[in-house]
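A.B. asks: Structure, please.
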Amino acid sequence: MKNSKFDTYLQSKSPIILDGGLATQLEAQDFILDGALWSARLLPAYPCRL
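C.D. replies: Here you go, the predicted model:
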């Protein structure tokens, strides 16, 4: 079985940045995501959403 590009990255043990679209989904639910630390502000108030 041939390794995928993602498998190759995982095996390299280099840092991997994944963007799952969290901000897009939260904005669709009317959360206001202004400021650089929006996730730090929302985490204590809505831990189940993050």
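
A.B. asks: For the rest of this, base every contact and every neighbour count on C-alpha atoms.
C.D. replies: OK.

A.B. asks: Secondary structure element for Pro44, which one?
C.D. replies: Using DSSP states H and E, Pro44 maps to helix 38-45.

A.B. asks: Check Leu26 too.
C.D. replies: Assessed by DSSP H and E, Leu26 sits inside helix 22-28.

A.B. asks: Please point out which parts of that helix sit buried.
C.D. replies: Neighbour-count burial for helix 22-28, with 16 or more other CA atoms under 10 Å as criterion, is recorded at Ala23.

A.B. asks: to compare against the first, here's another:
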Amino acid sequence: MYPLDEAARAIVPNLRGAIDIPNCGHWTQQEHPELVNTALLEFLKGL
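C.D. replies: All right, here's what the predicted structure looks like:
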């Protein structure tokens, strides 16, 4: 999965996960809005 997942968990103890979106730059919400919305809704359902 995400190559820095274990390193991130070491400094972010409540990290719930990471999502890798292939072929995406720094403007994730503009490049893949449907994937961002789906991920946000799934996260919110888990709260």
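
A.B. asks: Superposed, what's their TM-score?
C.D. replies: For this chain pair, the superposition-based TM-score is 0.28 by TM-score structural alignment, normalised by the length of the second structure; 24 aligned residues with a CA RMSD of 2.7 Å.

A.B. asks: now what about the host helix or strand of Leu41 of the second structure, what contacts it?
C.D. replies: Using DSSP H and E, Leu41 of the second structure sits within helix 33-45. Applying CA atoms under 8 Å, 6 or more residues apart in numbering, the contact partners of helix 33-45 of the second structure are 28-29.

A.B. asks: count of residues packed around Asn37 of the second structure?
C.D. replies: 12 (other CA atoms under 10 Å).

A.B. asks: separation between it and Ala7 of the second structure?
C.D. replies: Using CA to CA, to the nearest Å, one obtains 26 Å as the distance from Asn37 of the second structure to Ala7 of the second structure.

A.B. asks: Can you report how many residues lie near Arg9 of the second structure?
C.D. replies: Arg9 of the second structure, neighbours per other CA under 10 Å, totals 13.

A.B. asks: Helix or strand: which one has it?
C.D. replies: Using DSSP H and E, Arg9 of the second structure falls in helix 5-11.

A.B. asks: Which strands or helices does that helix pack on?
C.D. replies: Contact partners of helix 5-11 of the second structure among helices and strands, from 3 or more CA pairs under 8 Å, 6 or more residues apart in numbering; DSSP states H and E: none.

A.B. asks: next helix or strand past it?
C.D. replies: On the C-terminal side of helix 5-11 of the second structure, the nearest following helix or strand under DSSP H and E is helix 28-31.
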